[in-house]
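Asks: Quick one, fold the following:
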Amino acid sequence: MMKNVDISRDSFDPANGFSRVIWQQGRVQLDADLNEQASIMLRTLRTMMIDLTGRYGGPFAACGFRVLLTEEDLVEEVVAQDRDEVVVMLRQLERTDLIISKGRYYVDGILCENDRFLHYSQHAGAEHRGRGIEAAGCYLVYLDVWEREVTALDDEAMSEVALGGADTAARMRVVWQVRTATLRERARGFMNMNPPWPELLAGWQNRHRGALRVRAREVDSQSAAGMGEARATYRGPENQLYRIEIHQGGKSGERPRPSFKFSRDNGVVAFRVESLAEDCLTVTLREWARDETMGIAVGQIVELVDEERLLHGGAGALPKVVWVDPASRQIKVDTALRKHASREGEALILRRWDQQPGEPRKGGLELVDGAAQIVEDEWLALEDGIEVMFERSPTHVYRSGDYWLVAARVATGDVIWPQHGGEPAALPPQGVEHHYAPLALVEVGSEGDGVKMILPLTRCFGRHAVDNVPDEVFVFSEHG
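Replies: Below you'll find the model as predicted:
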């Protein structure tokens, strides 16, 4: 995601075919170079895992994310101490619940690790949290995997106390979530599910999630020549890394209308929340900004982010700041900030966004509840000469959280953006990419019966792999 990460730009592009970054003596070294080297190696390793083991699978001796419902689901490689623990869990298992085994699993080459046997009901989203699967029907249990950034705001241990708590490097974390999808009818196997796997994937992550063009506003050629100006006119006082992020997803023309938000510094202006008043209008921050540029002021737009929203997505409120008191580190907003019930120890973050309303008839932004409305095939003015255009297409389905990064540079008065035929190219979102793998088909009876296994779908590689996995799962592995 790379949000709230203070980088100069993201220079990695797999289409370049670069195999490594080579340091040169006497040259300026940039964060982008180091980050590109890490991205090159990570892509190489993950691609190799896919080529060797398929789109998903785990090692035979430590294959995680198996769905367990009875003692018959236990496999021989479960070691003695784990077997005793799991047998107890299974005997005490509620009829609406299931157990996810510990171990390792690779999804599109991404290593997912589960360090303990867990109850699905304690891990699931709001629909099944604390209750499990109650409604009768047939379900696909699957694994959703993606990456998110972690900074000192999320994990204070990343600050270096020897340097006065200074912020250092950020990290990317693999996040996984076991989810369920309701099927229209009872499935006999993976290949005859209704809806089929490709349809489910398209619903979770449409291939066409919007395309964006970005430019610095062009100046009329005659006036530019008379004033000695270049055509590109980024007028910001500093180099910036703009983040354009989808807020409300959906199709253009539908209700609610899809919208976006932007930050001129990749969402870096964010603060850990110390407390939120009962009316959810006044926020007390853990610390205050070091200067006005990195602070929060009256009239700006903020968003409250918690772990639940990061896991399950969705668009939160974007209220306007109406009062600020640096001495008490408090701000007040005009609309209540609703937060989920975050678990103890999880950070609550307040992030600033920089969109402001303009005159829509002149390309300015139309804000509804703090979010800029997406208008396709029209140039929309962000600020300081930066303009964006969302390309029109009937197949585009915008998804909350998807984003584009745009580097703006004072030296050229322009943005760094690929060109096609002399015009800004229309690019799909840079992320967030989700990766999916089926885990099991289960069923809940209409007579109050508990969850029953239809077919396990986890795939093991290594010793005896072929004997323990249905052939149809290998078909999916080949076609994704």
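Asks: From here on, just use CA atoms for contacts and neighbour counts.
Replies: OK.
Asks: which ones are touching S221?
Replies: R231 (CA atoms under 8 Å, 6 or more residues apart in numbering).
Asks: the strands in the stretch 101-250 of the chain, which residues?
Replies: 103-107, 110-114, 118-119, 137-150, 171-183, 212-216, 240-246 (DSSP state E, counting those that start in this stretch).
Asks: for the second one, the distance to its chain's centre please.
Replies: Using CA atoms, centre = their mean, to the nearest Å, the mean C-alpha position of strand 110-114 is found 16 Å from that of the whole chain.
Asks: What of the last one?
Replies: Once both centres are worked out by CA atoms, centre = their mean, strand 240-246 turns out to sit 14 Å from its chain's centre.
Asks: now V67: how far from G130?
Replies: 18 Å (CA to CA, to the nearest Å).
Asks: Next, work out how far apart the closest residue to I244 other than its chain neighbours and D167 are.
Replies: The shortest distance from I244 to any non-neighbouring residue, by CA to CA, 6 or more residues apart in numbering, is to F262 (4.5 Å). Distance of F262 to D167, computed by CA to CA: 24 Å.
Asks: Between these two, which has more neighbouring residues?
Replies: F262 (24 against 15; other CA atoms under 10 Å).
Asks: Quickly find the element holding that one.
Replies: strand 259-263 (DSSP states H and E).
Asks: Now do that strand: which elements does it pack against?
Replies: Counting contacts by 3 or more CA pairs under 8 Å, 6 or more residues apart in numbering; DSSP states H and E, strand 259-263 packs against strand 240-246, strand 349-353, strand 371-373.
Asks: can you tell me which of those strands comes nearest to N35?
Replies: strand 240-246 (15.2 Å; CA to CA).
Asks: Helix, strand, or coil at L52?
Replies: For L52, the assignment made with DSSP: H, G, I helix; E, B strand; the rest coil gives helix.
Asks: For the comparison step, fold the sequence that follows:
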Amino acid sequence: MHGDFSNITFSPDRGYSAVFDLQGRVGLDADRNEQTAILLHQLRGALADLMGPHAGPAGPGLGFAITDPAAADFTIGAGRYYVDGIGVGDSAETTYAKQPHAVLDVAGADKLPRGRYLVYLKVWERHVTEVEDPRLHEPALGLHHPDTSSRAQVVWQVRAVPVPAGEVSLEGWVEEWIAAAASMDHKGVLQVRARRPQDADDDPCAAPSDAGYTGENQLYRVEIRSGGTPKDGASFAWSRDNGSVIYPILATDGPVVQVSGLGRDRHTTLEIGQWVEAVDDAVSLRRELGWPRPAAPLRQVVDLDVELSTVTLDAPPPAIDLEGHPYLRRWDHTPPGKSPDGAIPVTEAQAARKDMGWIPLERGIEVRFLAGERGKPQRYRTGDYWVFPARRTLGDVIWHHPQGSGPHGVVYHYAPLAVVQGEEVTGWRTAFALPLTHGL
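Replies: Next up, the predicted model:
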């Protein structure tokens, strides 16, 4: 999530069950956020153990029934459902074209497949600030106060994918497709290290004399901009603030964008030469696909007007919806040469070649993407990301994966709902029976 966090410390393999505050100690956002993550992990794990990977309450509460298929639409029933223990609810009957958490091009890229197709439920969490949801703002604190907190929102979308023609075991194919879609394998492997740059400041007050990292305390984010393989043009961007520095958009006029402000301090001030991404609700809800496909190119800041709070970009940003809570997100990378999307091309290296393929970010930090077995290229997914802290006192990054790590997110969860062919619907939902209660 693109939050302004000091660190993200939760790891399920540690087996922690609680976080204890100690008297008289400094409170950290990371500790409180880890406590929430521990409880959610335990709750969702218990629900998945009891219900299975996907199920809903038997009876009228079982949600997401697929009915009334037409050439370009179908009905999605109201009710509850659980996917990997994550509860989702459709409070009112809706349709494929009008579902609340999807921005669909039903006449083009999102048109329902012809012939037989699988209807599935896709669930994940996204980060929401008061820019996306103004109701999070507390007016008593003033119009321009720093935001106090943000939220994680469970998002669900009903999508469709064609079933292969010919003789195929439908049950086996559905299970395999759902498992492959949810898998985080082959989405890229990243390594991170810090090496002291040759032009580093040797002032002992700035960092330890043997420091590899010579910057401040930061939470770095490496995010895939355009997916596919390196040959397809896979690319990435990085941020030293976890991609959390944003500027709400008020109006646009070609390449000139008016924002609510250019930053609250020297760390968040937008500067000429930096690269930004235009985001609205449609982009946020289709991060893994890009909108339009592939991810829209980044734009470079070529001029600023502090008095008018306007930003002039090197080209007009992609069309955005001013009613869709738009903003500019700042990225801190510098793309090499003429980058087609304003990002850095993904290049891969073999793990055995320890000093080959490293890509410098800044202040000694380097990353590299590892190829798969026998040099097979990885296939990256737009929106997937890695986060890692860098600490001045250590003069290093904190990275617990010397052999490399797959993406830290986004984690998508999938459940089959139905198979549709013409007007025929074969249900694929699972129901669990609520236990009977008895009086004392």
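Asks: before we move on, back to that, which of V67 and G130 of structure 1 has more residues huddled nearby?
Replies: Neighbours of V67 of structure 1 and G130, each counted by other CA under 10 Å, are more numerous for V67; the result is 24 against 15.
Asks: roughly how far apart are the more buried one and L118 of structure 1?
Replies: Using CA to CA, we find V67 of structure 1 at a distance of 10 Å from L118 of structure 1.
Asks: what do we get in structure 2 for the residue nearest to I244 of structure 1?
Replies: Taking TM-score structural alignment for the superposition, F262 of structure 1 sits opposite W238 in structure 2.
Asks: circling back to that earlier point, give me the residues contacting the strand holding F262 of structure 1.
Replies: Strand 259-263 of structure 1 is contacted from outside by 242-249, 352-355, 371-374, using CA under 8 Å, 6+ apart.
Asks: and the aligned residue in structure 1 for Y96 of structure 2, how far is that from L310 of structure 1?
Replies: When structure 1 is aligned by TM-score structural alignment, the residue opposite Y96 of structure 2 is Y120. Distance of Y120 of structure 1 to L310 of structure 1, given as CA to CA: 19 Å.
Asks: So the two - more neighbours on which side?
Replies: When neighbours are counted by other CA under 10 Å, Y120 of structure 1 and L310 differ, and Y120 comes out ahead with 23 against 12.
Asks: any idea how far L143 of structure 1 is from the more buried one?
Replies: 12 Å.
Asks: Find residues that contact each of these two.
Replies: V178.
Asks: Also compute the angle for the helix or strand that comes right after the strand holding F262 of structure 1 relative to strand 349-353, please.
Replies: Downstream of strand 259-263 of structure 1, the next assigned helix or strand under DSSP H and E is strand 270-276. Using axes from the mean of the first three to the mean of the last three CA atoms, to 10 degrees, the inter-axis angle of strand 270-276 of structure 1 relative to strand 349-353 is 130 degrees.
Asks: Can you state the mean residue-to-residue distance of strand 270-276 of structure 1 versus structure 2?
Replies: Mean deviation of strand 270-276 of structure 1 relative to structure 2 after superposition (mean CA distance after the TM-score superposition for structure 1): 0.9 Å.
Asks: Against which helices or strands is that strand packed?
Replies: strand 282-285, strand 349-353.
Asks: Which positions within that strand qualify as buried?
Replies: 270-273, 276 (16 or more other CA atoms under 10 Å).
Asks: got a list of what the closest residue to T94 of structure 2 other than its chain neighbours touches?
Replies: Leaving out its chain neighbours, the residue that sits closest to T94 of structure 2 by CA to CA, 6+ apart is I76, at 5.3 Å. The contact partners of I76 of structure 2, taken as CA under 8 Å, 6+ apart, are 64-67, 93-96.
Asks: mind redoing it with 6 Å?
Replies: Listed by CA atoms under 6 Å, 6 or more residues apart in numbering, the contact set of I76 of structure 2 reads 64-66, 93-95.
Asks: Would you mind giving me the PyMOL syntax to select the buried ones in these?
Replies: To isolate the buried ones among those in PyMOL, judged by 16+ other CA under 10 Å, type:
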select buried, resi 64+65+66+94+95
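Asks: Save the contacts of I76 of structure 2 as JSON lines, and put in distance to E125 of structure 2 too.
Replies: Shown next, in JSON lines, are the contacts of I76 of structure 2 (distance: CA to CA, whole Å):
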{"residue": "F64", "distance to E125 of structure 2": "19"}
{"residue": "A65", "distance to E125 of structure 2": "22"}
{"residue": "I66", "distance to E125 of structure 2": "23"}
{"residue": "E93", "distance to E125 of structure 2": "22"}
{"residue": "T94", "distance to E125 of structure 2": "21"}
{"residue": "T95", "distance to E125 of structure 2": "22"}
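Asks: Can you tell me which of the contacts of I76 of structure 2 is nearest V161 of structure 2?
Replies: For the contacts of I76 of structure 2, the nearest to V161 of structure 2 is I66 (14.5 Å; CA to CA).
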